[in-house]
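Asks: Output the structure for:
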Amino acid sequence: MSLEAIFLSTFVMIGQNRQAAFQQIVHLMEVFPVYERLDEALDRREASAC
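Replies: Model prediction:
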């Protein structure tokens, strides 16, 4: 395998990892508000039970 091929494959892998990390961050940003609302609802439920 040539040095050029090694560099190219390395840059491709780095790019894929960045894209996967970006997609994971976007997913967490979409899901976090749902969990935050659920947590608030549970807090209200516990407060009203007391």
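
Asks: Please count neighbours and contacts with C-alpha atoms only from this point.
Replies: OK.

Asks: Report how many residues lie close to Tyr35.
Replies: 11 (other Cα atoms under 10 Å).

Asks: That one and Met29, how far apart?
Replies: 11 Å (Cα to Cα, to the nearest Å).

Asks: now that we're looking at Ile25, how far away is Leu42 from it?
Replies: 25 Å.

Asks: contacting residues for Gln19?
Replies: With contact set as Cα atoms under 8 Å, 6 or more residues apart in numbering, Gln19 has no partners.

Asks: Second input sequence below; structure requested for side-by-side comparison:
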Amino acid sequence: MDDKTKTRILGVIERAPQWLRNDLAAKDPAARARAEEALAAMLVDAIGVSQAADD
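Replies: Here you go, the predicted structure:
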């Protein structure tokens, strides 16, 4: 993983909305699963943008 990708991933995590942070820490498995899926989608998008910029 290159530095540009790491920077993009850190940016996604830093900008994660409060609802996502709360749901990641929730005891409710459904809320946690939704938050995990949302975060995964955000990370995939950031990595895709990073790879597209390299091409």
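
Asks: Matching Ala30 of structure 2 against structure 1, which residue comes up?
Replies: Here Ala30 of structure 2 is matched to Glu4 in structure 1, going by TM-score structural alignment.

Asks: which SSE is its match in?
Replies: helix 3-49 (DSSP states H and E).

Asks: now that helix: how far from the chain's centre is it?
Replies: 1 Å (Cα atoms, centre = their mean, to the nearest Å).

Asks: buried stuff in stretch 45-53 of structure 2?
Replies: Ala46, Ile47, Ser50 (16 or more other Cα atoms under 10 Å).

Asks: Give me the mean deviation of it from structure 1.
Replies: On superposition with structure 1, the mean distance recorded for stretch 45-53 of structure 2 (mean Cα distance after the TM-score superposition for structure 1) is 0.4 Å.

Asks: tell me, that stretch lands on which residues of structure 1?
Replies: With TM-score structural alignment as the criterion, stretch 45-53 of structure 2 aligns to 19-27.

Asks: With distance to Thr7 of structure 2 as added columns, please give the buried residues of stretch 45-53 of structure 2 in JSON lines.
Replies: Formatted as JSON lines, the buried residues of stretch 45-53 of structure 2 follow (distance: Cα to Cα, whole Å):
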{"residue": "Ala46", "distance to Thr7 of structure 2": "10"}
{"residue": "Ile47", "distance to Thr7 of structure 2": "10"}
{"residue": "Ser50", "distance to Thr7 of structure 2": "10"}
